[in-house]
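Colleague: just need the structure, nothing else, for what follows:
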Amino acid sequence: MLFKNQSIKLKLILIIQFVSLLSLLIGFTYVIYSNISYYKDDMRNNAIINATLIGDYCTVPLVFDIKENAVETLKKIQNIPSVEVGVVYNDKNEIFAEFYKSGEKIDIPKPKGNSTWNKFENDYLDVSHPIFFDKELAGTIYLKVSTQKLTERIQEHLLTMIGLLLFLIILNYIIATRLQKVLSEPILNLTKATKKISEEGNYQLRVQKQGNDEIGVLVDEYNEMLNQIHEREEALKLRTNELSEALIDLEETQEKLINSEKLAALGQLISGVAHEINTPLGAINSSIGSIKKSLIFVLESYPKFINKLPIELKNSFLNLLEESFKNKKVLTSREEREFKKEITITLEKHKIENAYTLADSFVDMMVLDNVEDYLELLKRDDAEQIIDVAYKITGLQRSTFNVEFAASKASKVVYALKNLSRIGSNEELVLANVCDGIDNVLILYSNQIKQGIEVSKKYEELPQILCYSDELNQVWTNILHNAIYAMDLNGKLTIKAYKEKEHIVVAITDSGKGIPKEEMDKIFNPFYTTKPIGEGTGLGLDISKRIVEKHKGRIEVESIPGKTTFKVYIPIKQEK
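Modeller: Next up, the predicted model:
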């Protein structure tokens, strides 16, 4: 909470400092660790080299059992600064010769095997190295090396790195105080900048605020509304481009892959998908037209209107706008009729002329309660004009809400269409939820479903599975397509998804005419179809079976007149 209340300058400095300090700590930790490892490796290599040289000098004394020469060789260890102990063992692991720089004997480990080994322990490095003569083990040399100089070297390195870190932190603070201006100054200047709205409809510009009266408050709210309109317009352009590209891609795919089973299913979906896309596009175009008209009216006529309105009625008018802006629920046709009737009765009770027309405007503006609060406005001779002005201003919000709703609906259709059109493009196993794929297919068939099919979905909470998700989408498309048209677009479609032992089971049931018993054994045969020529290739179920078997699963079918069920079993665990 304390951080949130700080100035943006201080926030930027703290963020830069934190990120830089974290990076420096990580980097310095790595460098220190690497250098310490290097120092240890250097000491270890030197010790092994010394052991090798001493062992070479002791080879002849070991072979000919001349202990005096081996002892003389070990005495030279005192010239090597860090070596404290040197012991030569014969091939029977017995001490042959030994040297202790301090003069006192200490316990030392016996050789282990015939290979070189070393270990840091208790401020010492222990090194054991075998001695060979004519490829035969002649003995072993053991050295105990003090790590005091290594410790001093590491401490000196740590002090240097700490000093460098402190210097870099101070330098980073100085740089951060300079860099924060790049971001903070434009933001501070931006808070003071205001501009007028041009007749060209540039929603990035803003109305200049002249004061803190009611118009000033409205300008603040209006500027915020313009910001939302601009964002939604940009989003709308992006959605429109995506829709156009998706339609173009769909048409090109249809021409190139007309003989494939995927295109056979998509071809029958085109009209429905086009309807699902064109409907929100029409709503968007209509709403944009309303927004432009309302903006022109607000910019040109509203200041004059509000100035002419008596002071005692301004608050009532602004309250009417506020009540409309905060009410965003959607009414059914029946609810609209009931509210119109109720408001009309209320207005007629107070002898308001054109009560039904005014009630219609109140319902459109979503001002449904406390209509009596606006009786002073409604009793004026120019009441219809006042309500018309309020209707046009609040129409901006209604239109932007319609644009947002239509764009969202079209986006879902495009998303589902893109997922389906990628069938066969993904040859890798990916984590996916089978229910999401089914829902995407249902979205594309929504135009056919709403003609008379009741859909019932019962999904258990299922884990994501490794699968070829695009290919599974083709399975759902083939089965759902057959089910929808088996019912002649009129019946009940039930979809269940649940876990059964080590499988996810998807059961799709339709209330169609069913599959004759004599045809049950043929439905998975390639090119077998009961559809008229030109409406099916007979490959749909064959392809579906192959895809399911590719997932190590199976398809089961049960059919009686009025009820046909396809069950798809997919193992939860798949091998990559």
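Colleague: rest of the way, CA atoms for contacts and neighbours
Modeller: Noted.
Colleague: Three-state assignment for the closest residue to A486 other than its chain neighbours, please.
Modeller: Of all residues not flanking A486 in the chain, G512 sits nearest, at 5.0 Å (CA to CA, 6 or more residues apart in numbering). Three-state assignment for G512 (DSSP: H, G, I helix; E, B strand; the rest coil): coil.
Colleague: to check against the first, give me the structure of this:
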Amino acid sequence: MRIYNNYERLPVSIKLLSPILIVFLTLWTAGTLAFGYYAKNSLERTMRQETKDLAILFQQDLQQKQRLLSLKTRWISQENSVIQAVAADDRTLLLRTMLPIQSSLELDLIRIVDTNNQSLISSHQRSLDKVKFEDATIASISQTGIEVSDILLAENSAPPTLASFISIKSSEKILGTLITAVAIDDALLRQIRGLTSMILIAYRGDQVTASTLSLDSSQLWKFPPPNTPPSRIEIAGKTYMSKVVELPSLDRETLKIAVLKSAEETEKAQQQLWLIVGCFGLLGGLLFAGVIIAGFHVTHRLSHRIHNLTQATKQLAHGNLTTLIPVDTEDEIGELAEEFNKMAKQLDARDRQLNQQMQQLSNTLKELNHTQDKLIQQEKMAALGQLIAGIAHEINNPLGAIQASANNTDKALKEFLHQLPHLHQNLSGEEENNLFELIDQALSSKSSIASQETRALKRRIAAKLREHDITNSRYIADLLADMGVPETPELWLPILKTEQGEWAIEFAYNLASSCLNNQIILRAVERCSKTIFALKSYARFQPSGKKQLVQVVNGLETVLEIYHNQLKRNINLVRDYGYIPEIWGYDDELIQVWTNLVHNAIQAMESGGTLTIATRKQENGIQVSIQDTGTGIPAEVQSKIFDAFFTTKSAGEGSGLGLHICQKIINKHQGKITVDSKPGYTLFCIELPTGSP
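Modeller: Model (predicted):
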């Protein structure tokens, strides 16, 4: 009752403010404590996450060392001196060869066994000096003949190892198996730890085999189960956060690595945190209590005007830039209202100006895209103009072959039709069969006889005909050689000995010539069709903003077909096409990229060379590389080659836009183009994402 009476005597302002102050202080205290507990738990989670990250870092480092060991083992197995020593079964030479290699590569163990699993040499050092492995495990891995790299546990008290197995092969057979190993001992764990804060302990069962701490290896230690979240553990009176990593081995046992992080720093940080939280809570409570009491007198007068300003601000935030606040005072709130009105007017003016500039930028972008499309087509047509003579040559050659073959076919058919009525009169049934077998042999063997062998073939056939007293042997030999008959089979020699022998050979020659000329015409037509199709595909240009599925290899082949005449002169073309999927992009623009790069490569190899085009699939896209053995790009200008209008060619030979356009197109596909060049070597590498419609 007394407290109630005292409360009734308090001023109204205190009555209104005291509940707010009490609630505020209560919430502040609760919030401060909640923040403290949250921060404490956050520190704990951070320590657990750091321990987990250290475990991942350890696994990655161990895997890297395992890959390095595998590379060292593969290098040793491919050394000629090692292969020769193993092939010769010379253990002295083998030991003399391997010891320097073991020392230079820092290998703790190196062993070579033959195909019968008999040890040729075995060299141990450091902590693996007395190591002993299970022979059955070594034998089973060696017999597989495949490259293996994993953890191998010793039978005795020697530390576990990172081991690598690989076959030593000659050009003819497998000679034996090379085994290398690095001990997972204290030194290796310290090397892996480096400058990090992690502590590493390797153990089998409850027995510690290696550690970066000074531990009694004979004592049994209990660690958390593997593959569980990090947890606290106490070792030698100190608390650590522990994460156990389980590593399988080649002999089906497991090696466990405990990754530890000291909890001392975290515990100190938690203590300091609580001290800071307590001081902050007390100081903040007193400060805000004073501010609330002092601000009680002005709150009521300002609240209404601030409310008006708040409402106007909300309208401005929702896009109503014409909102203005009445200015009825000259104090700070009045000045704020006046400045708010100025800001609203400026925002309205800038909004109109921004919309106008955005429209101008949109129009400029459309013009730039149109100009780029025109530049791409102009570059393509310019390249096509330079190639037109070669393309005409590519078409004229097959047309000439067609014309010559057609004339030869016409002449041969006339002779054949003239001789056909006399076939049954001049030859018996068996002789006819032999004659047509000769024609079949000529048609099947013509393409396999090289032109440089024709003269020698004629001499061999003529000599054989003279052995059988065949008259006019040279003329008949010429016909048979032109037909592509490699020898003179006994099957049809009786025909040649008859009076109609020469007539029969001429008959066969005319019929075979007609068929062969027809094959030449078909190949020439196919060549013309291929060239014209490539020309149509190359000349097509359909600029549009819509992507389509692109088969990059088809575009490359179109460009190579267009440049076929230049490439066949003195350039060796190597196609190294790996599997690549279709990508979403702009086919015509990518063809312009291949055109510019192939054109530059050909110009760089005026005296001949090798042009290599390779494709590879990547994780999220593809890679296309175009490599030449030309003059190369000077190092001092390599950073400028993608600049517009920059060219290293003489005046009138280049526009300086080719590589600039290439980079623009690749950037449009969200890809990347890089160059690596030196004298006698230039490589352009283009990476393109698979993309989406």
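Colleague: superposed, how do the two chains score by TM?
Modeller: The TM-score (TM-score structural alignment, normalised by the length of the first structure) is 0.52; 320 aligned residues with a CA RMSD of 2.5 Å.
Colleague: alignment lookup: the residue nearest to A486 of the first structure to the second structure.
Modeller: When the second structure is aligned by TM-score structural alignment, G512 of the first structure is paired with G630.
Colleague: surely that match meets A604?
Modeller: Yes. With contact defined as CA atoms under 8 Å, G630 of the second structure counts as touching A604 (4.7 Å).
Colleague: so between the two, which is more surrounded?
Modeller: G630 (24 against 20; other CA atoms under 10 Å).
Colleague: residue contacts, that one?
Modeller: A601, A604, M605, E606, G608, G609, P679, G680, Y681, T682 (CA atoms under 8 Å, 6 or more residues apart in numbering).
Colleague: mind listing which of the residues you listed are in helices?
Modeller: Among the contacts of G630 of the second structure, the members found in helices (DSSP state H) are A601, A604.
Colleague: against T631 of the second structure, how distant is A30 of the second structure?
Modeller: In this view, A30 of the second structure and T631 of the second structure are 76 Å apart by CA to CA, to the nearest Å.
Colleague: neighbour count winner among those two?
Modeller: T631 (18 against 13).
Colleague: wouldn't that one be in contact with T648 here?
Modeller: No. In this structure T631 of the second structure lies outside contact range of T648 using CA under 8 Å: 12.0 Å.
Colleague: can you count the residues close to the aligned residue in the first structure for G671 of the second structure?
Modeller: By TM-score structural alignment, G671 of the second structure lines up with G553 in the first structure. Neighbours of G553 of the first structure under the rule other CA under 10 Å: 18.
Colleague: with Q64 of the second structure instead?
Modeller: Residue neighbour count, defined by other CA under 10 Å, stands at 12 for Q64 of the second structure.
Colleague: cool, and the one 10 residues further on?
Modeller: Neighbour count for R74 of the second structure, taken as other CA under 10 Å: 18.
Colleague: so V298 of the first structure is in contact with T394, correct?
Modeller: No. The criterion here is CA under 8 Å, and V298 of the first structure misses it with T394 at 10.5 Å.
Colleague: neighbour count: the two, which is higher?
Modeller: Taking neighbours as other CA under 10 Å, V298 of the first structure and T394 compare with T394 leading, 21 against 18.
Colleague: where does that one sit, in terms of helix or strand?
Modeller: In this structure, T394 of the first structure sits in helix 383-421 according to DSSP states H and E.
Colleague: in the second structure, what residues pair with that helix?
Modeller: The aligned range for helix 383-421 of the first structure is 501-539, by TM-score structural alignment.
Colleague: flag every buried residue along that stretch.
Modeller: For stretch 501-539 of the second structure, a neighbour-count test (16 or more other CA atoms under 10 Å) marks 501-518, 520-521, 524-525, 527-528, 531-532, 534-535, 537-538 as buried.
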